[in-house]
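Student: I'll drop the sequence and a predicted model, then ask my questions.
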Amino acid sequence: MPPESDVLMPITAVTPTAAQADLPLVLAGPLLRRMESQRLVLWLVGSRSLALTLQLSHGDASAPQRLSLTGDSCQVIQIGEQAFIHLIDLQLATPLPCDVQIDYDLLIEQSGQAAQGIADWAPHLLYNGGTQVNFVLRAQLDHILHGSCRKPHHPAADGLLCADHLLAEAHPPEQRPALLLMSGDQVYADDVSGPMLRAIHQVIERLGLFGEQLEGAVVDDSEALYRHPASYYQRAQLLPELKSNETLRERFFGGVEKPIFTTSSADNHLVTCAEVLAMYLLVWSPVPWTLLDSEMPPLTSDEVSRYQAEREHIEAFRGGLGQVARALAHMPTLMIFDDHDITDDWNLSAQWEETAYGHPFSKRIIGNALIAYLLCQGWGNNPDVFAEPLQAIQVMSAGRNARNQLGCAAQDDLIDQLLSFRQWQFTLPTSPTLVVLDTRTRRWRSERSLKRPSGLLDWEALCELQQALLDQSSAIIVSAAPMFGVKLIEAVQKIFSWAGHPLMVDAENWMAHRGAARVMMNIFRHSRTPGNYVILSGDVHYSFVYEVLIRQRKRGPQLWQITSSGLKNEFPPRLLDWFDRLNRWLYAPWSPLNWLTKRRRMQVTPRIPSRSKAGERLWNGAGLGQVFFNKQGQPSAIYQLNADGSPAVAFVDDRDKAPATAGEPSAVPATAKGDV
């Protein structure tokens, strides 16, 4: 049995094994995560446990500061024979300065060798021939980038490249973005291309990622899963042939047909914890791709054609990963999950929960994605709250059997713990206050029907939101799904929900649950909650901006719903054009339909995309959102940076001129304002 020190271990210089010696020292990262003047959090994955020293320097410092990362300042979790996640969480006695460039380096100590810095082991992270990477701690959140929905095999370009292009330009430190906020679907565990799944399996084998035993499937363990003929494009067949599993097969593994919006494909759904962990390495770093060959798995003739078509998109995605990794090494990044990080329609209704958690195999699939999310995303958001889950991971890993498979009972116990975990959300004491919501695990289940959509936050979570907002002058709220969406699309979702088919249209909006919608509106009306709210969202695969005024409260509050989606995903263009046009006709300011919505006590004014041709309010195109704030926490300029390289789109009030951007003329679309 492996010792516990294999999992959460002290950092000491070790002699690599023969297998490790053939691997790069660092497989992914560093990613800058939660960064404050007296606290720095960085994430990286090494092929061994690394002895690290952090070097910091800035203009006011007489000499670089070297900090040995030992003990609690660098925790290491082993996820494979040659794979170790490192979370650097460094508390500083002396605050770092704000709004100045701080250069940093991570020096790797090895026995009998000179220390290697980032320029040695990750030169692709350096800009313009520099020798070190850097970051800027902003005193105020006056410039933010945000986005969601990054599907590797989508034909669109990668929106995270926009962040790299922005950072590559010479900007004074005080003009750098304060944060990159990823508001969901950073990975697609439920929609995986054949070439990506093949890469995942090669990474698992090359790094010796830990296996596991499986219950409730036609295979006994992960190794049998990877070898099974149904492992590619046919994973629905991995469920045993039982009548009781038909609902599970339809709703979970087979994907849900969505004729209104999209067709969901789950035939390569990730199953094991190792598969999801390997996916994270492959979407955030170019290094693991260098360990792979181009060999195709055994496939049918039809599958070969699909595989080859998908490979073209995956190769394009892979080609930009060096730039993506460079941006993530230079800018603090915070993240929260949405459904595709785990599985499509995750916790959409009480009936979905009963079906998915009632079977050991689907529960394990969901739990594995949550374990990987904790280690690769959640941990870096708020390290303080994960002591107990990390201890459970230690127990699970220490219980590996002779075949290096995780302890089965301990893995199930960990999953039970994570499914009831209530601290995925987090708040930053910034200016403005930043509140990132968990809209997936704390659902307000419908009391009228198990089939009806659940509210995105339950009563207790909404009360916690109100407490976080009390006596704040302004706030930025990150909600994966828009709080104020497109009325027509919400109406379509409501019709399908009434008919008992909410899964067909992703009926996940804040207004779909009467109780949650009412409490949310009461929070905004509260006299002690902020006067200015900015709500950053993704999820929907198109971008839009609404300015919202609640009529029943004196002097506000003012709300801005700013949605940017997707990073590498788009809505079907013709369908979105029709939704946009019909929404403007049916919900014009004079339309009586406005009085049938839960927003009738609000004035909702759309901002118009500056490149709108006929008054469109929705912008369809992969890219990255960019928001500038004034000192009152109000958005002063809102853009969508386009991944295809076309000029940025400014969202403008039709009474004003569009904010100026480099290379883009002002545009003032003339459209009627009013409720939308």
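Tutor: Thanks, I have it.
Student: from here on, just use CA atoms for contacts and neighbour counts.
Tutor: Fine.
Student: now do the strands in the stretch 351-500 of the chain.
Tutor: Assigned by DSSP state E, counting those that start in this stretch, the strands in the stretch 351-500 of the chain fall at 426-428, 433-436, 474-478.
Student: next one: the stretch 1-150 of the chain
Tutor: For the stretch 1-150 of the chain, the strands defined by DSSP E, counting those that start in this stretch occupy 26-36, 39-46, 51-58, 65-69, 74-80, 83-91, 101-110, 113-116, 133-136, 143-147.
Student: between those, which one is nearest to residue 199?
Tutor: strand 26-36 (14.3 Å; CA to CA).
Student: what distance separates that closest one from the centre of its chain?
Tutor: The chain centre lies 15 Å from the centre of strand 26-36; the measure is CA atoms, centre = their mean, to the nearest Å.
Student: tell me the contacts of the nearest residue to residue 598 once chain neighbours are set aside?
Tutor: Among residues not flanking residue 598 along the chain, residue 511 sits closest, at 7.0 Å (CA to CA, 6 or more residues apart in numbering). With contact taken as CA atoms under 8 Å, 6 or more residues apart in numbering, residue 511 is in contact with 483, 490, 517, 598.
Student: which element is the third one on?
Tutor: In this case it means residue 517. Per DSSP states H and E, residue 517 falls inside helix 514-525.
Student: counting contacts, what elements does that helix pack onto?
Tutor: When contacts are defined as 3 or more CA pairs under 8 Å, 6 or more residues apart in numbering; DSSP states H and E, helix 514-525 packs onto helix 459-469.
Student: for the helix it packs on, which positions count as buried?
Tutor: The neighbour-count check on helix 459-469 (16 or more other CA atoms under 10 Å) flags 459, 461-462, 465-466, 468-469 as buried.
Student: got the angle between that helix and helix 514-525?
Tutor: Interaxial angle, helix 459-469 versus helix 514-525 (axes from the mean of the first three to the mean of the last three CA atoms, to 10 degrees): 10 degrees.
Student: second structure follows, compare the two:
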Amino acid sequence: MELPAILAGPILRRVDTHNVYIWIATSSPFEIKARLFLIHPNRETASYDYSLLSSRSHAENIKLGEHLFIHLIHLTPINDSFPVNTLLGYNLFFSDESDLGSLGMLSPDDSRSIVYGPLRYPSFFINETETSRVLYGSCRKLHGKGQDALASADLLFEEVYDQLDQRPHSLFLLGDQIYADDVADPIFPSIFSIGKQLMGKGEDLSSIDARLLEKPFCHSLSQIRGRSFIMKNFCQFTSNQAHNHLIEFGEYAAMYLLSFSPQLWNLIQLPTFADEQLGGNIYFAFSDKNYLKEKLQNEERFNEQRKNLRSFIQSLPRISRLLANIPSYMIFDDHDITDDWNLSADWKENVRHSLLGRHVVANGLTAYWAFQGWGNDPASFAPSFIQMIENHFKEMKPGSSSYLNWINSMWDDPSWHFVTPTAPKTLFLDTRTKRTYDFSPRPVEIGNIISETLPSPQLISKTGFEQASASLLESGWRSGEQLIIASPSPLYGVELIQFALDSFVYPLRTFGIPVHEAIDHEAWKYNAKGVSEFLHWIFKWNPSDCFIISGDAHYASAAVSSFYMKKEKQKRIVQFTSSPLNNESFTDITAMMIKMAALLNVVPWKKQSMIQYCNDNYDLLPETSLDSCPSHCRWQEKLTFLTAEKGMMIETSNNMGLLTLSSQLAKNSLLSFNGTDKKEVSFKTINLTEHKNQP
């Protein structure tokens, strides 16, 4: 299989008035230059004119495999700054004398096109108007159920590409851009083989864990559904979908390329279950009378995943075009590395002391840096950090000094939070590697049984918040300005859903049932000490308006909270959650438990406003009014969930958020895609001026 020259991209990354970054992945080494154009509407000819703004570009690149080169092209202005609030376009030029046009990407009628309407180039604009429009979302799985909601944004751009007062200026991806632990059976063989081809060779995993030389692991490692035992017992991972878990860096790279671009899909013919079974490419745990049952289950799953993959593939040209035309910013959540990543102190220690487990986490984080993190804030990654990665990939020898430097650095060194140069500025939080864990017991009660268990983690430690705060202030943001905080995990969920998890699911740990590993239980509110730390920093920063955008929950919602600390302080927080982009999930036993809880708690579900407070023991307790909360409580809040059309409080189908902000109004809409058209529903618009004056 001959790899295409362009593996993925171009993807527009960090943009401000002095810098434009464009990401692209190639299969061969290229010198790449860029040109930036000012696009003028010509009313007389009903077309567009183009004038060169800047050809001052420099490309940083890193070789990660024999056929994997990641480039970050940096454009700077010839004069003082790039113009704002006007349409800009770009083209890339390669050392083989090709450009995006000769590759078919600038022809509107070509399936590879990344332009909108009659525009000659992919385009964007730098927003400095009173109104901000941001797209956001999370949880996008290749074989997720439903239609990819990210495609709805492309349809929106088809309508408003030249209407800057309606066109979103930034895309925020809030985690689970890939599912490293949940890989579809039909695509696993392609990921395995493409990974090897990208790298030029496989990783010497048996030198990390010699058990991989033994049967059945020496065979099952490359078979469909053959990795579950390895991931659980060798890596100490806890995902219950780890049958095809990504392990090698090349596999993570292949997954990103298949998620962002249609290029490699043109080389793939999805196999049938019969083909893979005949070739001996499927691992079966049973060989006795249970074999037939296992086979039937595997075949049904295979066919369902194959159908979902076909739907995903069809939308990829839209995704590729969208990513080329809007500055994007991306933070990880657990599935970008593995499910339950750093879920608990035990999880982190168990995996770190597993040679294979720590290797996989380092591979996942390096892939995150190369395909997502680098473009968020390129200046934050020192040349020595990039050189360390290069040194490792030149040798890729476990146990060598370059290997040890790499794996220790990926576990300990990077700071992944960042601040976008948008207006308003957005602080992206790292809720995975900056955690702290409480070891004080938490009492739980189920019927007549009273026991103790450990609380959920604080998603960001005090030190983590100090580092994030320093970055925020260094960005030029100042107290009294609007602030968006991007947190992969929501501060608020629909309280009934979280009540069901907290009251009915989480306490089962006291019986030794690892439900905290089977069901995500990582919202901020599951550790009131962590919430209190979060609120402390919001009060300290003192933004004029504070907005939290989140994902992860697999449902969308909107909430407004009034917080009070020590009675005299008050701060209002507005949270918008959009999830999932492509992973409809509320069809399993978890959904059944939540629905049962809804039946048992009709009043809390229907009641849109609720009062709660945090006592000295960091317990969150309900109350009937703010005046009823104890005077000595740490803080108290009034929480209201907003409704959308037809009284909807949550949306569980695939969706993408569209947030429109000004100094007076905040409007949150949800976009969805049905395979041909987009749909938009809106939550109640918030009047920020009125809201500031209400208790």
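Tutor: Good, I have the coordinates. Since this is a predicted model, take the numbers as computed values, not measurements.
Student: TM-score of the superposition?
Tutor: Laid over one another, the chains give 0.82 as their TM-score (TM-score structural alignment, normalised by the length of the first structure), with 604 aligned residues with a CA RMSD of 3.1 Å.
Student: need the counterpart of the residue nearest to residue 598 of the first structure in the second structure.
Tutor: Matched by TM-score structural alignment, residue 511 of the first structure corresponds to residue 525 in the second structure.
Student: what of residue 283 of the first structure?
Tutor: Matched by TM-score structural alignment, residue 283 of the first structure corresponds to residue 259 in the second structure.
Student: could you find the counterpart of residue 190 of the first structure in the second structure?
Tutor: Matched by TM-score structural alignment, residue 190 of the first structure corresponds to residue 181 in the second structure.
Student: now its match: closest residue in space, sequence neighbours ignored.
Tutor: The shortest distance from residue 181 of the second structure to any non-neighbouring residue, by CA to CA, 6+ apart, is to residue 245 (4.5 Å).
Student: wait, the one you found sits on residue 185?
Tutor: No. If you go by CA atoms under 8 Å, residue 245 of the second structure and residue 185 don't touch, sitting 10.5 Å apart.
Student: what's the most buried one of the strands of the stretch 351-500 of the first structure?
Tutor: Greatest average neighbour count among those goes to strand 474-478 (a mean of 25), per mean count of other CA atoms under 10 Å.
Student: in the second structure, what residues pair with it?
Tutor: The aligned range for strand 474-478 of the first structure in the second structure is 482-486, by TM-score structural alignment.
Student: swap in stretch 538-545 of the first structure?
Tutor: Aligned by TM-score structural alignment, stretch 538-545 of the first structure corresponds to residues 551-558 of the second structure.
Student: any idea how far apart the tips of that stretch sit?
Tutor: Distance across stretch 551-558 of the second structure, first residue to last, is 12 Å (CA to CA, to the nearest Å).
Student: tally of neighbours for the residue lying closest to residue 281 of the second structure once chain neighbours are set aside?
Tutor: Spatial nearest neighbour of residue 281 of the second structure, excluding adjacent residues (CA to CA, 6+ apart): residue 223 at 5.0 Å. Number of residues near residue 223 of the second structure (other CA atoms under 10 Å) recorded here: 22.
Student: got it, and residue 133 of the second structure?
Tutor: Residue 133 of the second structure: 22 neighbours (other CA under 10 Å).
Student: next one: residue 303 of the second structure
Tutor: Applying other CA under 10 Å, we find 15 residues neighbouring residue 303 of the second structure.
Student: ditto for residue 286 of the first structure
Tutor: The tally of other residues near residue 286 of the first structure (other CA under 10 Å) stands at 23.
Student: contacting residues for it?
Tutor: 28, 318, 321-322, 325.
Student: have a look at how far, on average, the helix or strand where residue 547 of the second structure lies is from the first structure.
Tutor: Here residue 547 of the second structure, judged by DSSP H and E, is contained in strand 546-550. In the superposition against the first structure, strand 546-550 of the second structure averages 0.3 Å from its aligned positions (mean CA distance after the TM-score superposition for the first structure).
Student: that strand vs strand 132-137, what angle?
Tutor: 30 degrees.
Student: in CSV, list the contacts of residue 286 of the first structure along with distance to residue 85 of the first structure, neighbour count and secondary structure.
Tutor: Below are the contacts of residue 286 of the first structure laid out as CSV (distance: CA to CA, whole Å; neighbours: other CA atoms under 10 Å; DSSP: H, G, I helix; E, B strand; the rest coil):
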residue, distance to residue 85 of the first structure, neighbour count, secondary structure
28, 9, 24, strand
318, 22, 18, helix
321, 19, 22, helix
322, 20, 20, helix
325, 16, 25, helix
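Student: pull the most distant pair out of those.
Tutor: Across these (CA to CA), the longest gap, 13.7 Å, separates 28 and 318.
Student: ok, now which ones touch the residue nearest the centre of the second structure?
Tutor: The centre of the second structure sits closest to residue 175, judged by CA atoms, centre = their mean, with a distance of 1.6 Å. Residues near residue 175 of the second structure by CA under 8 Å, 6+ apart: 138-139, 330-336, 488, 551-552.
Student: change it to 10 Å
Tutor: Contacts for residue 175 of the second structure (CA atoms under 10 Å, 6 or more residues apart in numbering) come out as 137-140, 330-336, 487-489, 550-552, 579.
Student: and if you look at residue 475 of the first structure?
Tutor: For residue 475 of the first structure, the contacting residues are 430-435, 468-469, 529-535, 559, 632-634, by CA under 10 Å, 6+ apart.
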